[in-house]
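Engineer: what's the 3D shape of this:
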Amino acid sequence: METVNQLLDSIKDVGRDGVRGGYSRSVYSTPELDLREWFKEQAAQRGLDIETDRNGIMWAWWGEPQDGALVTGSHLDSVPGGGAFDGPLGVASALAAVDILKNRGLQPRRSLAVTVFPEEEGSRFGVACLGSRLLTGAIDVDKALNLRDADGGTFADVARSNGLDPRHVGADPEALARIGDFVELHVEQGKGLGQDGPAIAVGSSILGHGRWKLSVSGQGNHAGTTLMADRADPMVAAAHIVLAVRDTAAKQPDARATVGRLTPVPGGTNVIASRVDLWLDARHPDDAVTARLIEAIYVAAQEAAASEGCTATLTEESYSGTVHFDSGLSRRIGSLLPGAPVLATGAGHDAGVLAGYVPSAMLFVRNPSGISHSPEEYVADEDASSGAVALADVLEGLL
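Structural biologist: Now for the predicted structure:
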């Protein structure tokens, strides 16, 4: 019987990023594939039967695969330079919870599955929770297959090279029907639990959030021969847009808007860019407010571009409205974890996608600083252990 900390320690060297710090484990990269093999080995050691479905989701079954099963799990991919806990904590805790339940001598009344969803972070193909979106049909299949990574490879090509058949990718009602209830444990990605008090919280909702691509087009030219007055420089416009994103969001209570990625084309040091692409993340509890926020940012972006002799276009890449987890399931979990506070989150999760189709819930484990998507993300050993026990208690109460 391995603890969560022992399980996480066994993968601590997989995908370390020597440049960014932390871990870079994009979907179907060598580190993420190594983690998939680790998961298969861990599941086999526990006598769980492994299968990978047509969307690349891994299922480890305790009992026969059947409709209405209890399912738990998370993801193994990461953002570039991410922390050690975002995703793997949920997977390791699920495996540890199985150990705890078996040690208790539990005989499940219905089947239990531990799942791993691919491309939760969207760090390779730009769409978060791609695996759960495909499973549920929440994303158009053609759009998904034609998503491209930074090297220009399509999701269809990458999927094919990793054993999936692009012709069969997409909504899978049979697999979805196997999920009777879904419970995802995750590191908290904020300061809701603080440094004192309970280490575990029950999730209530997920903020509406989306990703947009802003493209600013100007005139590519020579950095040494083009006078400052003769330039239509999209990089200058992009700098104004980044500030406009911050200022526009700051005027709206509870809004969050971030430009976390910017790519100049062609990207030479002595070249005035011809185009700059910026990726925008925006969130707010009220979907109507999010829409108005994006509209205001786009107007500001067009004005900033025009002032530099450039143009700006906006493309939505993904959007998920505010999600409220199943109230009945959350109440049952609350009764199994007396004293656990109820907590909303601003971070997206596969549980949020699944919530529109099956009863879903989340547990959060304390992150003392609230820092996440960073090498500084942290969960104390005792809190990780408490999380596994809490998950085991919940699963036992629901089985």
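Engineer: going forward, measure contacts and count neighbours with C-alpha atoms only.
Structural biologist: Fine.
Engineer: Would you map the helices across this protein?
Structural biologist: 4-9, 30-45, 88-103, 130-136, 141-145, 155-161, 173-177, 234-250, 287-307, 327-336, 350-354, 381-398 (DSSP state H).
Engineer: Which elements pack onto the longest one?
Structural biologist: When contacts are defined as 3 or more Cα pairs under 8 Å, 6 or more residues apart in numbering; DSSP states H and E, helix 287-307 packs onto strand 208-217, helix 234-250, strand 275-284, strand 311-320.
Engineer: I'd like to know which of those lies nearest to Asp142.
Structural biologist: strand 311-320 (13.4 Å; Cα to Cα).
Engineer: Can you point out the buried residues in the closest one?
Structural biologist: Thr311, Ala312, Leu314, Glu317, Ser318, Tyr319, Ser320 (16 or more other Cα atoms under 10 Å).
Engineer: Could you point out the member of those that lies closest to Val98?
Structural biologist: Closest to Val98, out of all of the buried residues of strand 311-320 and judged by Cα to Cα, is Ser320, at 31.3 Å.
Engineer: To compare against the first, here's the next sequence to fold:
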Amino acid sequence: MRKNLHLLLKVLVIQFLCSVYACTAFYPPASQPSPSPFYTSMASFSPGIQMGRGQEQNKLLIALIVSSSSLGLIVICCLCFWFVYRSNQSTKTTKNSESGISISKKGFMQSYDYKTLEKATGGFKDSNLIGRGGFGLVYKACLDNHTLAAVKKIENVSQEAKREFQNEVDLLSKIHHPNIISLLGHTSEISSSFIVYELMEKGSLDAQLHGPSRGSALTWHMRMKIALDTARGIEYLHERCRPPVIHRDIKSSNILLDSSFNAKISDFGLAVTNGMHGKNNIKLSGTLGYVAPEYLLDGKLTDKSDVYAFGVVLLELLLGRKPVEKLSSVQCQSLVTWAMPQLTDRSKLPKIVDPVIKDTMDHKHLYQVAAVAVLCVQPEPSYRPLITDVLHSLVPLVPVELGGTLRLTT
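Structural biologist: Okay, the predicted model is just below:
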């Protein structure tokens, strides 16, 4: 940048000197010939004023050179100031990108062809099917370099499916965090599109909690670790990304677990960046049971919408229940509505905890987690905490070896 600045300044100075020389050559010092009849008549018309043609040209030449010099110096100073300003802004952007992300910059992505993915998934056979999404299926794959991966096959049946695919690819190619799923690559065909992620061996939190095992693999401390990991991922999106990202679909099925039960947020098809989520800009989307009331009723979307959804996930971890439970063929019950009256009653709370973890935790910690969950699912968004505050509340409840600050006594 500095070398370019110096070079530009040299060019400007040379051009400036050339222009001055050109002016001088164009207006050479004039000899003083006898006055023309015109000047004689002007002198006689204006007594006391001596009109010398050569002197006048010299004065005009000097004025022209002085004004040109002043203008040139002003232009050079402005250019110097502009280059210094841009250099400082570039430095600031670099520093900011070290602590967060710049959504305006595009990241590197591997592009896979269809045949490679077809081979890696065994022809997309059912035995490799590991999940189902809103617009397609997810398969386990083994790539040519023996890397295990998950391949989401999206059927391009609608413009909405295409938009979500492009949105997810664009965002995940730029954001990198231990608690955000890693994008390995993608490809797009006429009838289908594919996204390749890192493989999360333990599947989704939803499958762990509500699947055949009914949460038996998740101890109290493991559940708190998953909550903390998820909060860290959301905090990264809200506080560290530039511009901030609102996920819009935080739920247990979009929280994936690796072989060590480290949690990572996935599925960014509905995510939006700050400034792009006005009521008239986006379609109301989300999953029943996780959608914040103000977004559902008024279309008002903020980062507090993600906090509400996180609160529902926290209740799932605490109580082992689904966000919406079917009572009859025509009636459903919200987990938030059912749990709220009991979460604030210390005598009732221990009785509604997931039986798998019942009486395995310090009741003081249980009350703390319940209090955090209650705050997160408040109907009024201004009463909900920032995700940073939630994160700080959870850190002391997670053992040091699992990423928190709690030191267990033996």
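Engineer: quick one: TM-score?
Structural biologist: Remark: TM-score between the superposed chains equals 0.25 [TM-score structural alignment, normalised by the length of structure 1]; 149 aligned residues with a Cα RMSD of 6.0 Å.
Engineer: rewinding a little: could you export the helices and strands packed on helix 287-307 of structure 1 as a markdown table, including distance to Asp99 of structure 1?
Structural biologist: Output for these, formatted as a markdown table (distance: least, Cα to Cα, whole Å):
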| stretch | distance to Asp99 of structure 1 |
| --- | --- |
| strand 208-217 | 35 |
| helix 234-250 | 45 |
| strand 275-284 | 38 |
| strand 311-320 | 34 |
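Engineer: Would you tell me which of those gets closest to Ala300 of structure 1?
Structural biologist: helix 234-250 (6.4 Å).
Engineer: From the contact counts, what lies against that closest one?
Structural biologist: Contacts defined by 3+ Cα pairs under 8 Å, 6+ apart place helix 234-250 of structure 1 against strand 208-217, strand 256-265, strand 275-284, helix 287-307.
Engineer: can you state the direction angle for that helix and strand 275-284?
Structural biologist: 10 degrees (axes from the mean of the first three to the mean of the last three Cα atoms, to 10 degrees).
Engineer: Could I get the buried residue list for helix 234-250 of structure 1?
Structural biologist: Residues of helix 234-250 of structure 1 classed as buried: Pro234, Met235, Val236, Ala237, Ala238, His240, Ile241, Val242, Ala244, Val245, Thr248, Ala249 (neighbour count, 16+ other Cα under 10 Å).
Engineer: And Thr248 of structure 1, how far from Val276 of structure 1?
Structural biologist: Noted for Thr248 of structure 1: a distance of 20 Å to Val276 of structure 1, by Cα to Cα, to the nearest Å.
Engineer: ok, back up a step: ok, so of the buried residues of helix 234-250 of structure 1, who is nearest Leu33 of structure 1?
Structural biologist: Val242 (35.0 Å).
Engineer: Show the contacting residues for that closest one.
Structural biologist: Counting by Cα atoms under 8 Å, 6 or more residues apart in numbering, Val242 of structure 1 makes contact with Val259.
Engineer: do the one 4 residues further on as well
Structural biologist: By Cα under 8 Å, 6+ apart, Arg246 of structure 1 lies in contact with Ala257, Thr258.
Engineer: if we go to 7 Å?
Structural biologist: Applying Cα atoms under 7 Å, 6 or more residues apart in numbering, we find Arg246 of structure 1 in contact with Ala257.
Engineer: picking that back up, now distance to Val158 of structure 1 too, for the helices and strands packed on helix 234-250 of structure 1, in TSV please.
Structural biologist: TSV is the format used below for those (distance: least, Cα to Cα, whole Å):
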stretch	distance to Val158 of structure 1
strand 208-217	22
strand 256-265	22
strand 275-284	22
helix 287-307	32
